[in-house]
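>>> Give me a 3D structure for the following:
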Amino acid sequence: MADTLDRIRKLLAKAERAGTEAEARVYTAKAAELSARHGVDAALLAAARPGADPVGCTRVELCEPYSGGKARLLGWTASALRCRWVLHPAGRGRVRAVTVVGHAVDRDRVGLLYESLVVQATRELARCRPPDPGESVAAYRRSWLLGFAARVHERLLAAERSAVARAAAGPAPGGRTAALVLADRGAAVDRAFAAAFPDLGTARRPRRSGSGFGAGVLAGSRADLGRGRLAAEPR
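Prediction:
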């Protein structure tokens, strides 16, 4: 499993050093596909060895600017990779941290992917300007980052579904299907999440005042997805 994560890291590094956008997308797609397969394979192996891949929590501290958008990028990435998440607000739309709850393998995948995605998003944000010179640059960038995160989430979900479909063609431990194994793991994550955050309220949907959402979606389509290094409608 460590070898697989190392291969994912190398693919992401190649994507980040690629000379062209098309070349970066090739490496990115390979890394995302490998990440999804790694998650499913690890889940099936863990099903044969109870306790081998425990559920736990990882708290990720965030920094300004755009901590709200970064929180959604992390959280929506986590949810696509079968984790739960909760944000810790700092007031006035800012977010202090995000806690990710999930199996160890999936939390590792989330961390690798988010590390790459936030670098990509930050690099793009530095170049982002609204087409209307009268629009707030900050509002445009916040909206752009939400679009980027939303599209990344969609792409990761597709990669995970594809990996599960491939696994369904083969045998699973104890005669169970891959879908049942993953459902059991999801139930374990839900129980841990409920125990860790019993009084959690419902988060408000992020508001978009800028016009950059569509441009962010397009950038998310090109992103070196976890496909990069390797989070229900996102909360």
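
>>> contacts and neighbour counts: CA atoms only from here.
Will do.

>>> quick one, strands of this structure?
Taking DSSP state E as the test, the strands found in the chain are 55-61, 84-91, 94-103.

>>> Single out the most deeply packed of these.
Highest mean neighbour count of those: strand 94-103, a mean of 22 (counted as mean count of other C-alpha atoms under 10 Å).

>>> which other helices and strands contact that one?
Applying 3 or more C-alpha pairs under 8 Å, 6 or more residues apart in numbering; DSSP states H and E, we find strand 94-103 packed against strand 55-61, helix 67-80, strand 84-91, helix 178-196.

>>> Now render the ones you listed as TSV, adding distance to Leu5.
Shown next, in TSV, are these (distance: least, C-alpha to C-alpha, whole Å):
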stretch	distance to Leu5
strand 55-61	18
helix 67-80	17
strand 84-91	21
helix 178-196	20
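
>>> which one of these lies closest to Ala36?
Closest approach to Ala36 among these (C-alpha to C-alpha): helix 67-80, 10.1 Å.

>>> So which residues of this structure form helices?
Taking DSSP state H as the test, the helices found in the chain are 2-17, 21-47, 67-80, 104-127, 137-167, 178-196, 213-222.

>>> Quick one: closest of those helices to Arg96.
Checked against C-alpha to C-alpha, the stretch from the helices of the chain lying closest is helix 67-80, at 7.4 Å.

>>> what's the distance between the residue most central in space within the chain and Asp106?
For the chain, the residue sitting closest to the mean C-alpha position, by C-alpha atoms, centre = their mean, is Thr77 at 1.6 Å. The gap separating Thr77 from Asp106 is 11 Å, by C-alpha to C-alpha, to the nearest Å.

>>> and if you look at Leu112?
Distance from Leu112 to Asp106, by C-alpha to C-alpha: 10 Å.

>>> how about this one, so we can line them up?
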Amino acid sequence: MPDADALIAAAVAAVRGTDVRDAERKLDRLVVGTGAADGAAAVDAALLGRLVATLARLWPRGWQPVDVARIVPRRLGPRPGRLVVDALAAQRRAQAGDVPPWWDEQLDGLDARVWWDDDAGWLARWAAREGEDRITALREAVEVLALLDGLPAVAVLRPPPGGGGPTVARRNAAGPSGSRILDRVRALLAKAESTTFPAEAEALTGKAQELIARHSLDRALVEAAAERPDLPGGVRLGADAPYAGAKALLVQEVAAANRCESIWSDDLGFATVLGFEGDLEAVELLYTSLLVQATAAMLRGRVERKAKGRRTKGYDESFLNAFALRIGERLRAATEAANRQAADAAGPERLLPVLAARSDAVRQRMETLFPGVTRARLTVRDAEGWHSGTSAADRASLAVGAPPPRPLPGRR
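Purely as a prediction, here's the structure:
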């Protein structure tokens, strides 16, 4: 009589294989269970145990809870995404030793908590909560396991619990930062996203950028004088379909303007941004807000095109690409203006070497973690979308007192 672990291992291997009929047979055998009186409960408990063990093997390979919670629904759908959040909670319960605060912040942001009393009854209760039968729940749990088993190693941005080594303690930029300036930035950007008046959005976003630039430079000077200066850290930002390339381009442009480096992993649906803590916080805040603003402007243009009977896919992609490039120009101009003002106040002999050293440190970190990075050429498929996206970026004023944007080559 096979035990539960053997049945699960066979089902996962079959799902990862190419023989569809064999996978169905192994899944059916898993439904039947071990044949013992408590065979179903034993299978359910063993499934959760295998999920916990599989997740634990991912952490030294660079994955973090938010990464797992992003890729599972991307590949398998929302229900498996909710299932893996439960598995993350169970894995956290099993962790021994010190767990860094940022790890629990990620889990809190996912609302990952152990809400069930007995592991043997977890899958049945989860299926009831989701309104599905046990067979479907078993299938989705096995599919999650098969996906997790096949994930590649990614860059280790921060040592996982028990990993040791130097780390950069970062707060979750989606929540309170402990900095009154960044909390003000967050509030300004939220208002800019919600207003229906373009002029108000421009003023709010411009004030937010002014505060971000000032805050970043102040931190750079303070940290340079510390006995143990910070090291470059990293964060992964979602850049998923539709128009994943355009979203990744927006990440890249925002990152470059904030002295960070960005690498897009198309197959995994995220961009990795490397930089110092304050700059990473700025990239997260700006990217999230600008993506909301760009999408809203794109949808307004799409309504007009549909009314004229025109196709929108090429327009949308060109719109977002143009928006990203023009926003990048304007962000860089704002950063340069802030640098000049700070150099005048602190003295160029003090500020410029600090900024150069930080840029070198970030570039070195990128070359260490991503030695084989390649660049891709941008293709424009819709001229109207390109010009509309550029105009929308012009309207999204980003820096108080920044010089006007330079026209793109070839545009009149």
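
>>> sorry, back to before: now tabulate the strands of structure 1 in CSV and tack on distance to Val152 of structure 1.
Formatted as CSV, the strands of structure 1 follow (distance: least, C-alpha to C-alpha, whole Å):
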stretch, distance to Val152 of structure 1
strand 55-61, 19
strand 84-91, 16
strand 94-103, 17
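
>>> so which of those strands gets nearest Pro198 of structure 1?
Between these, strand 84-91 lies closest to Pro198 of structure 1; by C-alpha to C-alpha that is 11.8 Å.

>>> Next, the angle from the closest one to helix 104-127.
40 degrees (axes from the mean of the first three to the mean of the last three C-alpha atoms, to 10 degrees).

>>> And for strand 84-91 of structure 1, what's in contact with it?
71, 75, 78-79, 95-102, 189-190, 193, 231, 235 (C-alpha atoms under 8 Å, 6 or more residues apart in numbering).

>>> give me that answer again for 7 Å
Ala71, Gly75, Ala78, Val95, Arg96, Ala97, Val98, Thr99, Val100, Val101, Gly102, Phe193 (C-alpha atoms under 7 Å, 6 or more residues apart in numbering).

>>> repeat for stretch 221-235 of structure 2
For stretch 221-235 of structure 2, the external contacting residues (C-alpha under 7 Å, 6+ apart) are Leu157, Val168, Thr272, Val273, Leu274, Gly275, Phe276, Glu277, Leu351, Val354, Ala361, Val362.

>>> what does the first one align to in structure 1?
For Leu157 of structure 2, no equivalent position in structure 1 is identified, counting by TM-score structural alignment.

>>> I'd like the helices of structure 1 laid out as TSV, including distance to Ala203 of structure 1.
Formatted as TSV, the helices of structure 1 follow (distance: least, C-alpha to C-alpha, whole Å):
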stretch	distance to Ala203 of structure 1
helix 2-17	32
helix 21-47	28
helix 67-80	11
helix 104-127	21
helix 137-167	15
helix 178-196	15
helix 213-222	20
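
>>> Excluding sequence neighbours, find me the nearest residue to the equivalent of Ala15 of structure 1 over in structure 2.
Aligned counterpart of Ala15 of structure 1 in structure 2: Ala192 (TM-score structural alignment). Leaving out its chain neighbours, the residue that sits closest to Ala192 of structure 2 by C-alpha to C-alpha, 6 or more residues apart in numbering is Ala201, at 4.3 Å.

>>> Surely the one you found touches Ser194?
No. Ala201 of structure 2 lies out of contact with Ser194 (C-alpha atoms under 7 Å); the separation is 8.4 Å.

>>> who has more neighbours, these two?
Between Ala201 of structure 2 and Ser194, Ala201 has the larger neighbour count (other C-alpha atoms under 10 Å), namely 24 against 11.

>>> ok so, going back, which residue in structure 2 lines up with the residue nearest to the centre of structure 1?
In structure 2, Thr77 of structure 1 lands on Val254 (TM-score structural alignment).

>>> wait, that match sits on Val283?
Yes. Here Val254 of structure 2 reaches Val283: they are 6.0 Å apart, a contact under C-alpha under 7 Å.

>>> circling back: out of the helices of structure 1, which is the most enclosed?
Comparing those by mean count of other C-alpha under 10 Å gives helix 67-80 as most buried, with a mean of 26.

>>> As JSON lines, the contacts of strand 84-91 of structure 1 with distance to Ala168 of structure 1 would be great.
Formatted as JSON lines, the contacts of strand 84-91 of structure 1 follow (distance: C-alpha to C-alpha, whole Å):
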{"residue": "Ala71", "distance to Ala168 of structure 1": "33"}
{"residue": "Gly75", "distance to Ala168 of structure 1": "27"}
{"residue": "Ala78", "distance to Ala168 of structure 1": "23"}
{"residue": "Val95", "distance to Ala168 of structure 1": "39"}
{"residue": "Arg96", "distance to Ala168 of structure 1": "40"}
{"residue": "Ala97", "distance to Ala168 of structure 1": "36"}
{"residue": "Val98", "distance to Ala168 of structure 1": "33"}
{"residue": "Thr99", "distance to Ala168 of structure 1": "31"}
{"residue": "Val100", "distance to Ala168 of structure 1": "27"}
{"residue": "Val101", "distance to Ala168 of structure 1": "25"}
{"residue": "Gly102", "distance to Ala168 of structure 1": "22"}
{"residue": "Phe193", "distance to Ala168 of structure 1": "27"}
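
>>> ok, of those, which one's closest to Arg227 of structure 1?
For these, the nearest to Arg227 of structure 1 is Ala78 (13.7 Å; C-alpha to C-alpha).
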